[in-house]
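Student: need a 3D model of the sequence below.
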Amino acid sequence: MKRKDAAAPDPTAIGDVSSPPFARLPDPASLFSARSLRLRQLAEASDLAPYLNFVAALAAVQHDIQAELPFAERPDAGAVLRAREFEMPPLHRHGMEGGETINVIFDRLFAAANAIEKPAPAADALARVIAADRQARLAMADTVLSGSLPADAIAEHIFIWAALQVHFARLASLLDEKKLTPVADGVCPSCGGRPVSSMVVGWPGSHGARFCSCSLCCTLWHYVRVKCVLCGSTKGISYREIEDHGGIVKAETCDECHGWTKIFYQTREPAAEPIADDVASLSLDLLMREGPYHRGGFAPLLAGF
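Tutor: Prediction:
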C-alpha cells in the first residue's frame, strides 16, 4: 500500500464555488435508505464487504423503524432564539431522561436489528443492549454523546449511536437551516456534534464548496477549504492519499493541532456519502496510523479497527 503526499494547498480547483448555503439539514425519510444503498454498492468491490453489508443492513433498519414513530417535536422557538443569542446549537444533546420518543426508538431499532445478519460478537452486544434497562441505555447514550466509545463495549455503543442518529436527525430536520449560525470549529451548528468527515460537494449552486458532516444528526455545514476542521488553523495544512484511489478521499492534516480528518470529493464521485464512504475507506485510516497525526472528529463505525 502506497501513499501520495500533497503539500498545502489542496490541489483541487476551488474557483468554481458559487454561493453555498451555510447549512443543509438532513432528510430522515431518505438519509438512511440512501446510505444503505451506497454501502451495498461499495461492498461489491471491497475486502470489507461483510462489514459494509452489516452496516448497510443497520442503516436500512434506521430507515424502516421511522414508519410508525411518533412525530418529532419541533424545538421550542424561545430556546432556539436563546441558543442563537449565546452562539450555542439549538438542539440539546443531553437531558433525554424525560422523553419517551428516544425509548421507543431504542426498542424498535434494537428489535429490528436483532433480525439482521451479523457476526456473533455483534449479536452478543445487541443482546446486552436489549436486556439493559432504561437508565443503562441512557448512560450509554451519554457516553456516545461525549464523543467517545469505551474500548470494551464498542459494539453495544454503536447500536445506541444508531438509535441516537435517528432521533437527532429527525429533530434537526425540523430546524430552520437559514437561521443556523456557526458555533465553533469542529462543532455542528444544529446539535453540537463532532464531524465524521467533510465533503467537497457537486450540488448546483454549491459546486466545489466544502461541507462538514455531523456524526450525530447528519447536518451538513459549510466550512472553507484549506482550513483545519478541528482547530480552525490555516497553517500547516496538507493532504495525504492512497495512490490509485482516484483522489476521491484524502486525509487533511494539520501541523497546529496534529489532527487529521477525511475529506471526500463528491465532485469526483457523485455517489459519495460521508458515513458510508468513511467506513469503506478504512485503508486510509490504517495508512495514517503510521504518521504523527491523530484522527479527529468522531467515527464510531471505525472505532474497533
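
Student: please count neighbours and contacts with C-alpha atoms only from this point.
Tutor: Noted.

Student: go ahead and confirm C254 touches C228.
Tutor: Yes: counting by Cα atoms under 8 Å, C228 is a contact partner of C254 at 6.1 Å.

Student: any common contacting residues for those two?
Tutor: Counting by Cα atoms under 8 Å, 6 or more residues apart in numbering, the shared contacts of C254 and C228 are I237.

Student: so where do the helices sit in this protein?
Tutor: Counting by DSSP state H, the chain has helices at residues 28-43, 49-64, 77-85, 101-113, 120-131, 134-145, 154-172, 274-280, 282-288.

Student: so which of those comes closest to S18?
Tutor: helix 274-280 (21.8 Å; Cα to Cα).

Student: which other residues reach the closest one?
Tutor: Identification of contacts with helix 274-280 by Cα under 8 Å, 6+ apart yields 35-36, 38-39, 42-43, 46, 48, 52, 196-199, 213, 215, 262, 264, 301-302.

Student: 6 Å instead?
Tutor: L39 (Cα atoms under 6 Å, 6 or more residues apart in numbering).

Student: let's see this one next to it:
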Amino acid sequence: MSSIRIVPQGEVAKTAGVIPPLLFANLKSLYSRRAERLCQLAQQHPLGDYLNFAATVVEAQQNAQHDLPLSIDLTEVLKASTAAGHSPLSVKYFPRSKHWQTLLSAIIAELEPTAPGHVLPVLEALSKAGSQELEDLATALLCGEIGKVGSDKAPFLWAALSVYWAQMATQIPGKAKAEYGEERHNCPVCDSPPVASVVHIGTETGLRYLHCSLCESEWHMVRVKCSNCEQTGKLDYWSLDTEQAAIKAESCGDCGSYLKILYQDKDRFVEPVADDLASLVLDAKMEGENFARSGLNPFLFPSGE
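Tutor: I've put the predicted structure just below:
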C-alpha cells in the first residue's frame, strides 16, 4: 500500500500534518504555463521543432479540457478504493468512460490543420480507429506495453488520457493522509510513474514533490532519498552545468535508476514535463553511466519491443 492515501475527508482531520502530502493540479494554468515554457525552451534548442510541436499538443489539451469539462461523482469510487487498498483512480482498476475518446477527437481535430507531414498519417489513423480499438490501445499504453501501441501514436493517446485523469483528480472528494510505508514512487491518485521531481518555492518552499505523468498531481517525497527504491546510501547528483544548476539527475547506486530533480529556487519557471523533455542531453549522460530512467515523459515514449 502507498504511504500516501486519499481517504474521506472526515478520516484525515486529526492526522493531517504541516506538510501537504498531495497537491492537485490547477487546470486553469497548468497547460498554458507548460506550453509557454516549451516555446521558451525551444528557442535556439537543437530539438526546437519538437519542443514547439509539443507546445501545440499542450495547447490542444488546454482547449479540450476547457471546451469539454467533466463532472463526475467519485464518492463511491473513493470508498471502494479505500476499502480495497488501492489508488482511487488507479490505471489498473478504474473503469474508463468514453470521455477520454471525446477529448482525443478534439485534440486531433485541432492538431490536424497544422500538423507536420509525418505526423498527419498518425492523426488520421487514430481518428479513423474504432472505439474498441482505441480502448485496447489505451489499456496497452497505460500498462506500459508501448510495443502494442507504437511510439508514434502514444503521445496523442496519452495527451487525451492525461486530460481525462487530470479532470477527475481535481474532483476527488477526499483528503490525503501520509502514513509510514514504502511504494511512494508511483502516484497515490492514479498509480502512474512520475515525470520528474520538483523542489518548490512559495508555500511549500524547500519541499520536494514528484509530478505525475498522467493525472498531473504532485505528492511529497523527502529529499535525499531515492524516489524509486527509497534507499539513501548511494545517491549522486548530476548536472550539465554547475552545482547551482536548476535541473539535475538524482541517481541511485542501489537500484540503478535516476530521475530528474528541478529546483524552483534556481529557476522559478522550471516545469516538469517541459524541462525534462528539453534536457535530453542529461538523459544521454545518465545512460552512459549505466543508469535507467525511472520516470515517464508524455512526449518521450520508447519504441518498445
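
Student: give me the TM-score for this pair.
Tutor: Comparison of the two superposed chains (TM-score structural alignment, normalised by the length of structure 1) gives a TM-score of 0.86, and 285 aligned residues with a Cα RMSD of 2.3 Å.

Student: what do we get in structure 2 for A163 of structure 1?
Tutor: A163 of structure 1 maps onto A160 of structure 2 when the alignment is built from TM-score structural alignment.

Student: with A136 of structure 1 instead?
Tutor: Residue pairing (TM-score structural alignment): A136 of structure 1 is matched to E133 of structure 2.

Student: what's the neighbour count on that match?
Tutor: 12 (other Cα atoms under 10 Å).

Student: state the distance from it to P121 of structure 2.
Tutor: 17 Å (Cα to Cα, to the nearest Å).

Student: and what of S127 of structure 2?
Tutor: Distance check for S127 of structure 2 against P121 of structure 2: by Cα to Cα, it reads 10 Å.

Student: same question, S90 of structure 2
Tutor: S90 of structure 2 sits 32 Å away from P121 of structure 2, going by Cα to Cα.

Student: cool, W165 of structure 2 as well?
Tutor: Distance of W165 of structure 2 to P121 of structure 2, computed by Cα to Cα: 26 Å.

Student: with neighbour numbers in mind, choose between these two.
Tutor: Legend: neighbour count by other Cα under 10 Å for W165 of structure 2 and P121, higher for W165 (21 against 13).

Student: you'd agree that one is up against E216?
Tutor: No: counting by Cα atoms under 6 Å, W165 of structure 2 stays clear of E216, with 8.3 Å between them.

Student: could you find the closest non-adjacent residue to K260 of structure 2?
Tutor: Of all residues not flanking K260 of structure 2 in the chain, A249 sits nearest, at 4.3 Å (Cα to Cα, 6 or more residues apart in numbering).

Student: burial count for that neighbour?
Tutor: Per other Cα under 10 Å, the neighbour tally for A249 of structure 2 reads 24.

Student: return the residue of structure 1 aligned against it.
Tutor: In structure 1, A249 of structure 2 lands on A251 (TM-score structural alignment).

Student: got the contact list for its match?
Tutor: Applying Cα under 6 Å, 6+ apart, the residues near A251 of structure 1 are 239-240, 261-262.

Student: for those residues, which single residue is the most surrounded?
Tutor: Neighbour-wise, these (other Cα under 10 Å) top out at K262, 28 neighbours.

Student: just to confirm, what residue in structure 2 is aligned with that one?
Tutor: For K262 of structure 1, the residue aligned by TM-score structural alignment is K260.

Student: didn't its match look like it was pressed against V198?
Tutor: No: taking contacts as Cα under 6 Å, K260 of structure 2 lies outside contact range of V198: 8.5 Å.

Student: OK, contacts around E241 of structure 1?
Tutor: 3-4, 250.

Student: change it to 10 Å
Tutor: Residues near E241 of structure 1 by Cα atoms under 10 Å, 6 or more residues apart in numbering: 2-6, 247-252, 262, 283-284, 287-288.

Student: equivalent analysis for V189 of structure 2, please.
Tutor: 2, 4-6, 22, 24, 86-91, 165-166, 168-169, 172, 176, 212, 214-219.
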